[in-house]
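A.B. asks: here is my input; please provide its structure:
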Amino acid sequence: MHTPAETLTHAARRLSIALLSGLALFTILAAVSGRGEFGMIAAFCLVLYLGMILPSLHKREAPLVAVAGLSVLAVVVLHPVPGPILLSAAAKGASFASLILALGFLQAPASHSHLVHRCGEFLINQGPSRRYAALTVGGHLFGIVLNLGALSLLGGMMHRSNTLTQAGGDPAIVALRSERMSMAMLRGFSTSTLWSPTTLTVTVSLTLVPDGLWLTILPIGLVMAALLLFFGYLQDRIQHPPRARAVALSYHTDLTLKETLFPLSLLVVAVLGLIIAVRQVSGWPLGTVVILVVPLFSVGWMFWQNIRRNLRLAIGITLRQVGRHAAERLPKSRYEVVSLSCGGIVGGCVAALIPPGALGDLLHYLGLPPVALLLAIFWVVVIGAQVSINPIITVPLLGAAMMQMHPMPVSTLALLLTLVTSWTMFTLLSPFSASALILGNLAEVSPRTIVHKWNGAYALFAAFLFHALIITVELLTAPVL
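C.D. replies: Here you go, the predicted structure:
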């Protein structure tokens, strides 16, 4: 028999699942139909959800909710017509939250996929001379499919395989392997955020600028990712020459590329191809396409895994897996939902309070070139990330503020690349990023060791490369004022 407290907890859990499901559903309906009423219902679901969890806020959630609350209060006090502004900000917060819920669906079929686990085993069990290259490319592919789940999966395999026994009893070899594998995974994962629509970095940034720029930044992001992956491999070779690498023992695996990374690559191509096809045919914003396509693709993947049995049984098993994922995963997405929705609310509220010409007037007064504004945005995001200010707050805020400017003093494409690359720097350099926390915990070192000591030089090179890209694009595409 359930006690009243247990019954209340169970009821609250079911209510949170219903509200988050409704939030995602009505966000999709609003975007697809163009009817604002659905957006209002999505915003209402978000407000109810935030109100429901308010009494039980965690330490890291409270500042985000407080900032969102202050921004709402500022609009109420300072704006002559606050109602439409607050509704629009809440709808934007709901759309951001829907993105993380949709992307989380990919982890359901991946957790049961023999292919994914074979790929992880193949990557971890490479020889020292090949392991970094295999893990950084594999981490890139896994990041597209699993997002942060890639680091948890590969990092867990790394932790289990990197033992004193396998290192011949030498803790120095354990430490060496841990550092190299952690860096390979971090760099591979982070570079996927430069172009993949299944990452929040690209999809959220694209919601801040006129839609249609993803296919423009796609080749740019791919080239930048390839350059950074190659530089990381080169740095690893220089830091760990053959003599140093030779002492690191390795496992043996009979798995091949044809059995592992090749089919995983086909899976990545399939989900990206489906996103591109639906985007081109429907004309919907990329965020809408991702929210719709990714869960459907995930359900199809689960069904494919179960199709070896008879059709009716496969349908039943798939439906149960979807229900189990919703029941288990949605409540666990609480922090992501809170951070993303609060970021959308803050961006929508604060941008509405900034006069359209304010930033342009400031630039003119200081006598700075427009490219200086882009670099300032870049470093505000990067420096903020060093003191625990997540880009989900700074990127929507700065992006929305820039889009308020009339006329825009900078190229929209350059602004988009600034937002994307500065967010990527959060993954590479912030000790407060989820990637640093996951890898630090698995490698049994502090997150600062991961991003500053082990990855600092690489991150600074990435920043230099990003600066060169931003400046070049701005000079080539700057508007004539």
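A.B. asks: C-alpha only now, for contacts and for neighbours.
C.D. replies: Noted.
A.B. asks: roughly how far apart are Arg279 and Trp214?
C.D. replies: 10 Å (Cα to Cα, to the nearest Å).
A.B. asks: between these two, which contacts overlap?
C.D. replies: Common neighbours of Arg279 and Trp214, using Cα atoms under 8 Å, 6 or more residues apart in numbering, are Leu286.
A.B. asks: those two: which is more packed in?
C.D. replies: For Arg279 versus Trp214, neighbours defined as other Cα atoms under 10 Å are more numerous around Trp214 (22 against 19).
A.B. asks: contacting residues for the residue nearest to that one when sequence neighbours are not counted?
C.D. replies: Residue nearest to Trp214 in three dimensions, not counting chain neighbours: Leu206, with 7.2 Å by Cα to Cα, 6 or more residues apart in numbering. Counting by Cα under 8 Å, 6+ apart, Leu206 touches Leu213, Trp214, Leu286, Gly287, Leu416.
A.B. asks: for Thr394, same thing?
C.D. replies: Thr394 neighbours (Cα under 8 Å, 6+ apart): Gly343, Gly347, Val380, Val381, Gly384.
A.B. asks: do the same with Val451
C.D. replies: Leu428, Leu429, Ser430, Pro431, Ala436.
A.B. asks: shouldn't the first one be in contact with Phe189?
C.D. replies: Put plainly, it is Leu428. No. Leu428 sits out of contact with Phe189 when judged by Cα atoms under 8 Å, with a separation of 9.6 Å.
A.B. asks: what about Gly69, neighbour count?
C.D. replies: 14.
A.B. asks: whoops, I mixed them up, Pro84
C.D. replies: There are 9 residues near Pro84, going by other Cα under 10 Å.
A.B. asks: distance of it relative to Ala352?
C.D. replies: 10 Å.
A.B. asks: could you do Leu70 as well?
C.D. replies: 14 Å.
A.B. asks: please generate a structure for the following sequence too, so the two can be compared:
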Amino acid sequence: MATSLEQLKATKLLDKTIGVMLGLIIVFTILSNWDVFFFAGPAAKVLTVLSVLALVPSVKGSRRVFVVVAFALVVYAFVFYSAPWTVISEGLARASFIVAFFCALATLRHVAGISDKITRAAVFLASQPPGRRYSALTLGVQAFAPMLNYGAISVLGGMSRASSDREPDPEIRKIRIRRMLQAVHRGFAASLCWSPLGFAMVISTSIVDGAEINHIILPALVSSAILIGVGWTMDQIFKPTIPAGHHATPLSATLPTTARDLLPVLWLIILIAIPVIVLDLVAGLSAAMSVLLIIPLLSAGWLLVGAPPKERGHHFALHACEFGFIELPSFRNEIVLLSMAGFIGSTAGTMLAPIVAASGLDLAALPVWLLLILPILLIPLGGQLGMNPILFVSLFGPLLPSAAELGISPTAIVLSITAGWALSGVTSPFTASVMLVARLGDVTPATVSWRWNGLYTATCAVALAVWLMFWA
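C.D. replies: Next up is the predicted model:
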């Protein structure tokens, strides 16, 4: 605690201001769901702009490019549109929601990161024997991903790397690290197909008219099962043989764990799911907005319950300040990238729609099967060019014909988009998931994308396309 207090005292005023603004964006985005808080939506947009401007000087050059492109779109709107604020406002609404959603999820990641129970669950999964290690990790990360997002790769991947590093034989250690990281990475990608806390589901359902998460979850779990099944099958088929004269040392947990250590993770999922369903049925809030409301409250409750009774106030205040003033501003690169990707995609997509219509290109004239397969192919392809899935989907998603025009369910379109998003998560060298796995595996992002996952991605693309044809 002394270190935390010292860090708080040394925190710059700018970081504290940014933390407060980001926290208020969450609050105003939630309040914007009710007409009585008419000021909330505009306030969230203004704070998003101010937060990005405050963060820009300290982010990577590649993130600044997104800000420059966003500014160029604003200028273009003012020059060529009679009502530029209409276009810009839609883009800012998307950006402010993305910032709010990211920061809200970060509260849960902060609390989970300091929980011994979450650590024990991760250790249990990472220390499974060879016969069920891949399955344990690729299925286990499904439970961690909704809570921790990319942090699930850091936690389970880090535990996997730590347990593998205790193997004295370098050849076996190299094989073990690769297989365990592949299991975590592919399992995380599979979670993007169904997780209501992931951007893939949230963004997809927001741009596809008529899409509802409660109708999508079950078929989305089938998509996830396909990714998991293909990964497990390929792991078994292409499992490296141990060279002659080499003997693997059984993994041992750094602390004694049992299957019961997974219960806290399962309880967390239940505590998130039930209020989301209730708010949807009672208050009519969308699943995304319900999550935005519930996650910070759940995180706060977890902090209070996990502290000694006499220290709860101090414990909560310390971690709240630590999260708001230190941790949130540290996500500067992610916040700028995600918010600008959402703004650019939404704004440019709105601008492109009339241009595409005027060109005579009628996407509705294409075969339905082709339109459903295109996202599975194009989103990963865009990832090879450095296009963030949020940017790609926000940009091209609105150009797709409506489900009613195609005569199919909105669910089919969402399944297609989330499938392509998931495949981009294992093939794009520019995504956070690939870069995290590459860092943990001491290899390049290109190695993870193409050598580790190239054949896997191609196989999954075919399997998912067949599944979508069946569903549609």
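A.B. asks: TM-score of the superposition?
C.D. replies: Put the two chains on top of each other and the TM-score (TM-score structural alignment, normalised by the length of structure 2) is 0.90; 461 aligned residues with a Cα RMSD of 2.7 Å.
A.B. asks: compare Leu70 and Ala352 of structure 1 (neighbour count), which wins?
C.D. replies: Ala352 (19 against 14).
A.B. asks: show me what the more buried one lines up with in structure 2.
C.D. replies: Alignment note (TM-score structural alignment): Ala352 of structure 1 maps to Thr350 of structure 2.
A.B. asks: my read: its match touches Thr86, true?
C.D. replies: No. Using Cα under 8 Å, Thr350 of structure 2 makes no contact with Thr86, being 10.1 Å away.
A.B. asks: what residues do the two have in common as contacts?
C.D. replies: Common contacts of Thr350 of structure 2 and Thr86 (Cα under 8 Å, 6+ apart): none found.
A.B. asks: contacting residues for the residue nearest the centre of structure 2?
C.D. replies: By Cα atoms, centre = their mean, structure 2 has its centre lying nearest to Gly198, at 4.4 Å. Contact analysis of Gly198 of structure 2 by Cα under 8 Å, 6+ apart lists Pro146, Asn149, Leu192.
A.B. asks: in structure 1, what residue corresponds to the second one?
C.D. replies: Taking TM-score structural alignment as the criterion, the aligned counterpart of Asn149 of structure 2 in structure 1 is Asn147.
A.B. asks: structure 1: matching residues for the top helix by length along structure 2?
C.D. replies: In structure 2, assigned by DSSP state H, the helix with the most residues is helix 84-113. With TM-score structural alignment applied, helix 84-113 of structure 2 matches the range 82-111 in structure 1.
A.B. asks: in that stretch, what's buried?
C.D. replies: For stretch 82-111 of structure 1, the neighbour count (16 or more other Cα atoms under 10 Å) marks 82, 85-110 as buried.
A.B. asks: what's the answer for stretch 395-410 of structure 2, then?
C.D. replies: Neighbour-count burial for stretch 395-410 of structure 2, counted by 16+ other Cα under 10 Å, picks out Leu395, Phe396, Gly397, Pro398, Leu399, Leu400, Pro401, Ser402, Ala403, Leu406, Pro410.
A.B. asks: what about the first one, helix or strand, and which?
C.D. replies: Put plainly, it is Leu395 of structure 2. Assigned by DSSP states H and E, Leu395 of structure 2 belongs to helix 389-396.
A.B. asks: returning to that earlier point: which of the contacts of Leu206 of structure 1 map to contacts in structure 2?
C.D. replies: Here is what carries over to structure 2 from these, by both residues aligned by TM-score structural alignment, their matches' Cα atoms under 8 Å: Leu213, Trp214, Leu416.
A.B. asks: next, the contact list for the counterpart of the last one in structure 2, please.
C.D. replies: Read it as Leu416 of structure 1. Per TM-score structural alignment, the equivalent position to Leu416 of structure 1 in structure 2 is Val414. Residues counted as contacts of Val414 of structure 2 (Cα under 8 Å, 6+ apart) are Met201, Ser204, Thr205, Val208, Ala211, Ile216.
A.B. asks: cool, now which of the residues you listed survive the switch to structure 1?
C.D. replies: The contacts of Val414 of structure 2 retained in structure 1, by both residues aligned by TM-score structural alignment, their matches' Cα under 8 Å: Ser204, Thr205, Val208.
A.B. asks: which residues touch the first one?
C.D. replies: Applying Cα under 8 Å, 6+ apart, one finds that Ser204 of structure 2 lies in contact with Val393, Gly397, Val414, Ile417, Thr418.
A.B. asks: now the closest residue to the fourth one other than its chain neighbours: which helix or strand?
C.D. replies: Right, Ile417 of structure 2. Spatial nearest neighbour of Ile417 of structure 2, excluding adjacent residues (Cα to Cα, 6+ apart): Pro375 at 5.4 Å. For Pro375 of structure 2, the host element (DSSP H and E) is helix 368-384.
A.B. asks: who are the packing partners of that helix?
C.D. replies: With contacts taken as 3 or more Cα pairs under 8 Å, 6 or more residues apart in numbering; DSSP states H and E, helix 368-384 of structure 2 sits against helix 389-396, helix 410-427, helix 454-471.
A.B. asks: highest average neighbour count across those?
C.D. replies: Counting by mean count of other Cα atoms under 10 Å, helix 410-427 has the highest mean neighbour count of those, with a mean of 28.
A.B. asks: tell me the angle that one makes with helix 454-471.
C.D. replies: 180 degrees (axes from the mean of the first three to the mean of the last three Cα atoms, to 10 degrees).
A.B. asks: show me the helices in the stretch 51-200 of structure 2, by range?
C.D. replies: Remark: helices assigned in the stretch 51-200 of structure 2 by DSSP state H, counting those that start in this stretch are 61-80, 84-113, 116-126, 130-148, 151-152, 158-164, 170-191, 199-207.
A.B. asks: mean distance between the third one and structure 1 after superposition?
C.D. replies: Right, helix 116-126 of structure 2. Following superposition, helix 116-126 of structure 2 is found to deviate from structure 1 by 1.3 Å on average (mean Cα distance after the TM-score superposition for structure 1).
A.B. asks: alignment lookup: Arg64 of structure 2 to structure 1.
C.D. replies: Per TM-score structural alignment, Arg64 of structure 2 is aligned with Ala62.
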